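# Pasting the sequence and the predicted model now:
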Amino acid sequence: MKNMLRFTLAAATLVTATAASAQTYPTKPITMVIPFAAGGPTDVVGRLIAQSMSKTLGQQVIVENTVGAGGTIAAARVAHAQPDGYTILLHHIGQSTAPSLYRKLSFDPLTSFETAGLVTEVPMTVVARGNFPAKDFSSMVQYIKANKDKINLANAGTGSASHLCGMLFQHAINTQFTTIPYKGTGPAMNDLLGGQVDIMCDQTTNTTSYIKSGKIKAYAVTTPKRLAVFPDLPTTREAGVQNFEVSVWHGLYAPKGTPRPVIDKINGALKVALKDQLVIDRFAGLGTEPVAENRTSPEVHKQFLQSEIAKWKTVIQQAGVQPE
């Protein structure tokens, strides 16, 4: 009886302490872990959000880039962190594809995290080196098919947005060609700019400035409708390629067991950030925008993640990709 009483008192004390901690949260800086290299598209989104959230939360949100294994190293780190709200994860679509791309994960994207809200959906662009011979997307596809043994496609590594987009591209045109994985978007883009690789499919957050400057050629966007930032750039469907529509969404996560009041504060700061005019303007310049407010709740985020995991499992299996 005494042992049970001690246990009950200890549990009550823990609950009280957790509640009190949640009420005063945050009392120190928060680490936002980003799974990809500094300067890449996900990093750009994360730093914009972190800067705005810092103002709302009254504590600095420090970005930490933890790269490798398609984002799974960063995700595992956050999944196993203390569930106190001081270590959070900003991840993209890779959170939904990891179960299909990797045989062994030390976390489950659905059960190892508390979802804290969707951030943005970034369109993808099919781009090529500046002196690529094709004039438009249709002739690009024809050129690739005629020269598939000579063409190479850059990506930022397994599980990256550019990897997924490139995989769908090859599947959509029913043509396989050489894929060159890099350790991040920056090195891949540098080689595209230098003409060492031919093609890349990447987020507008990474390609827009290079397209506008004429340093690379843009052939199509992978969205159902054209983009305001590139009104003359056709969609892949308009250009005659079906089943090649993809955008890269981003979301915030905390370790499973993070108190709901803490999640609510993180989510509240995110919502403020997505209405921040500086964030809106910077997103627009990168060819994207914040998600609609009705999609920013933790509940909607979790439902969306679940549906994306199921969708990408089918796509990856149909593409014949074997898990690593």
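Happy to help now that I have it.

# use CA for all of it now, contacts and neighbours both
Noted.

# wouldn't Ile316 be in contact with Tyr102 here?
No: using CA atoms under 8 Å, Ile316 makes no contact with Tyr102, being 11.4 Å away.

# Neighbour count for these two, which is higher?
Neighbours per residue, other CA atoms under 10 Å: of Ile316 and Tyr102, the larger number sits with Ile316, 19 against 16.

# host element of the nearest residue to the more buried one once chain neighbours are set aside?
With CA to CA, 6 or more residues apart in numbering as the criterion, Ile316 has its nearest non-adjacent residue at 7.0 Å, and that residue is Ser100. Applying DSSP states H and E as the criterion places Ser100 in helix 94-101.

# Pasting the second one now:
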Amino acid sequence: MPIKSLRLLAGIALVASTAAYAQNYPTKTVTVIVPFAAGGPTDTVARLVAQSMSKTLNQQVIVENVGGAGGTIGAARVAKADPDGYTLFLHHIGQSTAPALYRKLSYNAIDSFEPIGLITDVPMTFVARKDFPAKDFKELVSYVKANKSKVTYANAGVGSASHLCGMLFMSAIDADLTTVPYKGTGPAMNDLLGGQVDFMCDQTTNTTSQIKSGKIKAYAVTTKSRVASLPEIPTTAEAGLGSFEVAVWHGLYAPKGTPKPIVDSLSKALQVALKDSNVKQRFAELGTEPVAENRATPDAHRAFLKSEIDKWSPIIKKAGVYAD
């Protein structure tokens, strides 16, 4: 038989084999790698989604926490995993900032993964210690600009959402503030509650309960519209900061080379999860909501990730912030 015919038959056999494999997927437990410690906002989102996807896929979907280096250790592990649909990756906005923040990455934020779909956009809130002098966001901006050498801004470390929001804020008001980095949102919030630092910008998933209890002051949310769980807090645009907008989005990925039928199957399971009444209720309690169905797709996710990399790279480079 001619070589060309043999190659054609081999190709047909491979396609048929892949299709059959994908049709039976999954046949065992699926693991979702979260590149942060358990108990954080990304971990919470992952566990809610994984629990719901388990029902659709008829196999257990579990979460494994692989923290360290701003999420890049977990990302690198998934990038090197077998592209069989059994090792997935759930990450937040950090997937789009890592290329600019880290001088050397063992993976490519776009080319090393197959995007499955976006999950949710978590709003950020500008909050301060309970006795901070500023009464509203306009006064906050004026106060920090006038006292920038004295005011302390807390963040959860290089590459964290609070760090990124702070950089964008400082760029917007054209002022360099004294920043105090922590090893996570927990200790940063503890010091804000204790009055050791002045203010920070953090996700509603971490601030809503503290705001409602009156333990901290809230000045603005960083979305175009007000947040349903915090309706009394104005947006940054309403408060006078123009087009300032930051949302901590979360997305689901598979390793590059994962067969399209499997990616599509996972995307459909994700879309079902985002319509799950329990997921929607828990998201609402955390101050967020699932993305629209047309954003929970591979193509939409890929395009959005690229746009976010293009958005954050010049901001990070201008700030001169790098992590090894």
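Received, thanks. Keep in mind that this is a model prediction, so the values were computed, not measured.

# rewinding a little: who are the packing partners of the helix or strand following the helix holding Ser100 of the first structure?
Counting by DSSP H and E, the next helix or strand C-terminal to helix 94-101 of the first structure is strand 113-129. Using 3 or more CA pairs under 8 Å, 6 or more residues apart in numbering; DSSP states H and E, the elements in contact with strand 113-129 of the first structure are helix 185-193, strand 199-203, helix 204-213, strand 216-221, strand 247-255, helix 260-275, helix 298-318.

# Tell me roughly how far strand 113-129 of the first structure lies from the second structure on average.
With mean CA distance after the TM-score superposition for the first structure, strand 113-129 of the first structure departs from the second structure by a mean of 0.8 Å once superposed.

# how big is the angle separating that strand from helix 204-213?
Strand 113-129 of the first structure and helix 204-213 meet at an angle of 20 degrees, taking axes from the mean of the first three to the mean of the last three CA atoms, to 10 degrees as the criterion.

# if I look at the residue nearest to Ile316 of the first structure, how far off is Gln318 of the first structure?
Distance of Ser100 of the first structure to Gln318 of the first structure, computed by CA to CA, to the nearest Å: 11 Å.

# the more surrounded of the two?
In terms of neighbours (other CA under 10 Å), Ser100 is the more surrounded of Ser100 of the first structure and Gln318; the figures are 21 against 10.

# ok, back up a step: from what I see, the residue nearest to Ile316 of the first structure and Pro323 are in contact.
Yes: the pair Ser100 of the first structure / Pro323 is scored as a contact, 6.3 Å apart, by CA under 8 Å.

# ranges for the helices of the stretch 1-150 of the second structure?
When assigned using DSSP state H, counting those that start in this stretch, the helices of the stretch 1-150 of the second structure occupy the ranges 3-24, 41-57, 72-79, 94-101, 137-146.

# Next, format those as TSV and append distance to Pro259 of the second structure.
What follows is the helices of the stretch 1-150 of the second structure, written out as TSV (distance: least, CA to CA, whole Å):
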stretch	distance to Pro259 of the second structure
helix 3-24	7
helix 41-57	16
helix 72-79	15
helix 94-101	22
helix 137-146	49
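
# closest one to Gln210 of the second structure among those?
Taking CA to CA, helix 41-57 is the member of these nearest to Gln210 of the second structure, at 14.8 Å.

# other SSEs contacting the closest one?
Applying 3+ CA pairs under 8 Å, 6+ apart, one finds that helix 41-57 of the second structure contacts strand 30-34, strand 61-65, strand 87-91, helix 260-275, helix 277-285.

# once the two are aligned, what's the mean deviation for the fourth one against the first structure?
Superposed on the first structure, helix 260-275 of the second structure shows a mean distance to its aligned partners of 0.8 Å (mean CA distance after the TM-score superposition for the first structure).

# Now do that helix against helix 277-285, angle only.
Going by the same axes, to 10 degrees, helix 260-275 of the second structure makes 60 degrees with helix 277-285.

# Identify all contacting residues around helix 260-275 of the second structure.
Helix 260-275 of the second structure has contacts (CA atoms under 8 Å, 6 or more residues apart in numbering) with 19, 22-23, 25, 49, 52-53, 56-57, 85, 114, 116-117, 119, 254, 279-280, 290-291, 293, 296-298.
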